[in-house]
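Asker: Okay, sequence plus prediction incoming.
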Amino acid sequence: MSTHVQKPGWFTVNILNRAVAWTTRRGLSVWGSRVLAVRGRKSGEWRTTPVNLLTVDGKQYLVAPRGHVQWTHNMRAAGGGELRLGKKVEAFTAVEVGDDDKVPLLRAYLKRWKAEVGVFFGGVGPDSSDEELRRIAPDHPVFRIAVGS
């Protein structure tokens, strides 16, 4: 498994993520945003972060543009969590998608949010070849989620 992580800078942590989370908690989705809540793998306490909810062929996915960050480790341990938008809370289960199946999902994610997260994909974009997307797939965890499970 890749150990690729791009930690967010001060501005992202203290300004951007807080602003997106604040609006999302009030029920206003920013470009498909939700607040992801996952139990910490050691503490058992809820940990939250804003995420982009991707829908492809009627199925929902969470993609980690910054790589194997804390929420991805917690998701693997917990097997699910909650997606929050305003007062709406949806519990879900999660299954990690294998690297070989990520290519169309990464392409769809980059088509939707390249302006926001493209910098984290090493120059690979939605128009890149399947080979280029396959090369970066191990660096970006993807989880298929099932709401209400």
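Answerer: Arrived safely, thanks for sending.

Asker: contacts, neighbours, all on C-alpha from now
Answerer: OK.

Asker: Could you identify the helix or strand that succeeds the longest strand seen in the chain?
Answerer: For the chain, the longest strand by residue count, based on DSSP state E, is strand 46-56. Using DSSP states H and E, the next helix or strand after strand 46-56 towards the C-terminus is strand 59-63.

Asker: put this beside the first:
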Amino acid sequence: MTTRYDQPNRAARVFNEAIRQLTELGIGIAGSRSLRVRGRTTGQWRSVVVNVLTVEGRDYVVSPRGNTQWVRNARAAGSVEMGPRWRRRQVRVREVPDAAKPELIRRYLDRWYWEVKGHAGGLTPESTDSEVKVIAASIPVFELAG
């Protein structure tokens, strides 16, 4: 795993905050959902919007920007809360090994590339298998478990 982190600029943070508020109210855009995780140093709850990828009945969250704050917090906590304010549920997270990531990343890009282009380590839906394998180590992927 590498520690790439494509930090959002001010405009992206403002836009993401608006989308986060909508998802907190239960208004998801293109499959987006609210993820909350406790901060590893402050203990305060932090919220972010993620796209939940479902493959063969299993749910996954992908961090195309890399080793973000929510990723580090989720690793430390071992669980996150998913859903809007009134229906949050706690779920355990399990990080997917690098070898299993390419197929999940490819499916994620097929569905949400329009949203994350420029933030997925240079990958596109047309990237070759070898390109995806090289970048996969820098894109955290978590399976959501019950």
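Answerer: Sure, I can see it. The structure presented is a predicted model; accordingly, all values stated were derived computationally and were not measured.

Asker: What TM-score do the two superposed chains give?
Answerer: For these two chains in superposition, a TM-score of 0.95 is obtained (TM-score structural alignment, normalised by the length of structure 2); 146 aligned residues with a C-alpha RMSD of 1.2 Å.

Asker: helices or strands up against the longest strand of structure 1?
Answerer: Judged by 3 or more C-alpha pairs under 8 Å, 6 or more residues apart in numbering; DSSP states H and E, the packing partners of strand 46-56 of structure 1 are helix 17-25, strand 33-39, strand 59-63, helix 103-117.

Asker: run the last query once more with 6 Å
Answerer: Judged by 3 or more C-alpha pairs under 6 Å, 6 or more residues apart in numbering; DSSP states H and E, the packing partners of strand 46-56 of structure 1 are strand 33-39, strand 59-63.

Asker: can you tell me what part of structure 2 it aligns to?
Answerer: Across structure 2, the stretch matching strand 46-56 of structure 1 (TM-score structural alignment) is residues 45-55.

Asker: related to what we said a few turns ago, out of the helices and strands packed on strand 46-56 of structure 1, the one nearest Thr23 of structure 1 is which?
Answerer: Using C-alpha to C-alpha as the measure, strand 33-39 is the one of those that comes nearest Thr23 of structure 1, at 9.4 Å.

Asker: Give the other helices and strands that the closest one contacts.
Answerer: In terms of contacts (3+ C-alpha pairs under 6 Å, 6+ apart), strand 33-39 of structure 1 is packed against strand 46-56, strand 80-85.

Asker: so which of those is the most packed in?
Answerer: strand 80-85 (a mean of 22; mean count of other C-alpha atoms under 10 Å).

Asker: returning to what we had before: what's the average distance for the longest strand of structure 1 when superposed on structure 2?
Answerer: For strand 46-56 of structure 1, the mean distance from the matching residues in structure 2 following superposition reads 0.9 Å, by mean C-alpha distance after the TM-score superposition for structure 1.

Asker: Figure out how far that strand is from the centre of its chain.
Answerer: In terms of C-alpha atoms, centre = their mean, to the nearest Å, the gap separating the centre of strand 46-56 of structure 1 from the centre of its chain is 5 Å.

Asker: got the angle for it vs helix 103-117?
Answerer: Computed with axes from the mean of the first three to the mean of the last three C-alpha atoms, to 10 degrees, the direction of strand 46-56 of structure 1 lies at 120 degrees from that of helix 103-117.

Asker: That'll do, ta.
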